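# No sequence on hand, only this structure:
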């Protein structure tokens, strides 16, 4: 099992940098980063995390959807390491959905994202993978992919009126008050 790492917060310069391509996936450092990212995202009740969020400027991200207090309706999947990911194609349909970010605690935003994306990435064993992702999983992928390019979800908002606090999100959206 990996170590739980501190998550850098908005304002840290690494969140605004383009992350470096991974050249040697089998490098012990890269494999350790993957284990640490998985441990960190699980502990933080996240559904995804990217290496820049733990101050590692590499094109590595984890998609780890599962129901938790932050995302009670999230679909269940095994944490998946995606190295040097790419979006190959995407749907024309764009859907707005609520997102939060471990690097921007206490805030949620209504973010427009492609409903479906076809992606390509290398898995932790060095095998090239191609997948069609839909709905919430596609949203997680796009959110984490943005982190690899120095973009945070606030950059994608259409209006500042699409921002709420976590407390209001829990009341209005999760508890339907």
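Received the coordinates, thanks. Quick caveat: nothing in here was measured; it's all calculated off a predicted structure.

# C-alpha from now on. contacts and neighbour counts both.
Noted.

# Excluding sequence neighbours, find me the nearest residue to residue 149.
residue 18 (4.3 Å; CA to CA, 6 or more residues apart in numbering).

# pretty sure residue 6 contacts residue 54?
Yes: with contacts defined as CA atoms under 8 Å, residue 6 counts as touching residue 54 at a distance of 6.1 Å.

# of these two, who's got more company?
Neighbour comparison, residue 6 and residue 54: the larger count goes to residue 54, with 21 against 12 (by other CA atoms under 10 Å).

# Identify the residues contacting the more buried one.
When contacts are counted by CA atoms under 8 Å, 6 or more residues apart in numbering, residue 54 touches 5-8, 37.

# same check, this time on residue 63
47-49, 79-82, 137, 140-141, 144.

# Could you do residue 129 as well?
Here residue 129 is in contact with 120-123 (CA under 8 Å, 6+ apart).

# returning to what we had before: in helices only, show me the contacts of residue 63.
137, 140-141, 144 (DSSP state H).

# what's the neighbour count on residue 43?
11.

# Which helix or which strand is home to the residue lying closest to it once chain neighbours are set aside?
Leaving aside its sequence neighbours, residue 43 sits nearest to residue 4 (CA to CA, 6+ apart; 7.4 Å). According to DSSP states H and E, residue 4 maps onto no helix or strand at all.

# Contact partners for residue 4?
36-37, 39-40, 43 are the contacts of residue 4 under CA under 8 Å, 6+ apart.

# Below is structure B, check it against A:
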């Protein structure tokens, strides 16, 4: 199943998501649907709040973000109830975008290394270290389950410069080649 992507302005994108219980219904199917939705929208990550589910779950496939020297080093994985327990290294800038904010891309600075604790689809606990692009993709998706968008990392001037574009997105005035759910349109019905 392909879910519509929840657009900027929906309150679910600003909420801290809830932990998932082990008996969460149809979790494996949800994870597969999230991968399908992510690939359909040409994304490299998708967090549950982006499909209007306020739970601590995201999926990534960072391989398309790898440059030539790192081909084959991408990560395809689901993260259940993750917790970033350490971030370190030099902060580096990279232009990020978001499926919930189509057409907006800005440079975001993030630490180069993270340590993250999470459960996999079989409820096995892991504590892994990631760096570079893999760390960036994970940090971006992790922010979603914390109620943080990449635009929240921008300085005041940058935020003012994109304010009108963000308002248009929330009203459905945007071109995206995937189905979206717009908060302003939902309220009118």
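Structure's in. What do you need? Just so it is clear, the model here is predicted, and its values are computed rather than measured.

# nearest spatial neighbour of the residue nearest in space to the middle of the first structure, skipping sequence neighbours?
Centroid-nearest residue in the first structure, with CA atoms, centre = their mean: residue 144, separated by 3.0 Å. Nearest residue to residue 144 of the first structure, sequence neighbours excluded (CA to CA, 6+ apart): residue 50, at 5.6 Å.

# Residue 159 of the first structure versus that neighbour, what's the distance?
25 Å (CA to CA, to the nearest Å).

# Looking at those two, which one has more neighbours?
Ranked by neighbour count (other CA under 10 Å), residue 50 of the first structure and residue 159 place residue 50 first, with 30 against 12.

# Over in the second structure, tell me which residue corresponds to that one.
In the second structure, the residue paired with residue 50 of the first structure is residue 47, using TM-score structural alignment.

# try residue 41 of the first structure
Aligned partner of residue 41 of the first structure by TM-score structural alignment: residue 38.

# quick one: the strands in the first structure?
48-50, 60-63, 80-90, 94-101, 104-114, 116-122, 128-134, 163-165 (DSSP state E).

# okay, those strands, which one's buried deepest?
strand 48-50 (a mean of 29; mean count of other CA atoms under 10 Å).

# which position in the second structure aligns with the residue nearest to residue 149 of the first structure?
By TM-score structural alignment, residue 18 of the first structure lines up with residue 16.

# Please report the distance of its match from residue 146 of the second structure.
4 Å.

# what about the alignment partner in the first structure of residue 114 of the second structure, distance to residue 99 of the first structure?
Residue correspondence to the first structure (TM-score structural alignment): residue 114 of the second structure is matched to residue 117. Remark: distance between residue 117 of the first structure and residue 99 of the first structure (CA to CA) = 17 Å.

# do the same with residue 55 of the first structure
On the measure of CA to CA, residue 55 of the first structure and residue 99 of the first structure end up 21 Å apart.

# cool, and residue 80 of the first structure?
Residue 80 of the first structure is 19 Å from residue 99 of the first structure, by CA to CA.

# Residue 40 of the first structure too?
18 Å.

# what does residue 144 of the first structure align to in the second structure?
Checking TM-score structural alignment: residue 144 of the first structure goes with residue 141.

# does that match really touch residue 44, like I thought?
No: here residue 141 of the second structure lies out of contact with residue 44, judged by CA under 8 Å, at a distance of 9.6 Å.

# Which residue, other than its chain neighbours, is closest to the match of residue 114 of the second structure?
Nearest one to residue 117 of the first structure, counting by CA to CA, 6+ apart, is residue 90 at 4.2 Å.

# Contact partners for the residue mapped onto that neighbour from the second structure?
In the second structure, residue 90 of the first structure lines up with residue 87, judged by TM-score structural alignment. Contacts for residue 87 of the second structure (CA under 8 Å, 6+ apart) come out as 111-115.

# Next: residue 8 of the first structure.
Contacts of residue 8 of the first structure (CA under 8 Å, 6+ apart): 15, 53-55, 103.

# picking that back up, from residue 126 of the second structure, how far off is the match of residue 144 of the first structure?
17 Å.

# Over to residue 108 of the second structure?
For residue 108 of the second structure relative to residue 126 of the second structure (CA to CA), the value is 27 Å.

# what does residue 30 of the second structure give?
Taking CA to CA, one finds residue 30 of the second structure at 20 Å from residue 126 of the second structure.
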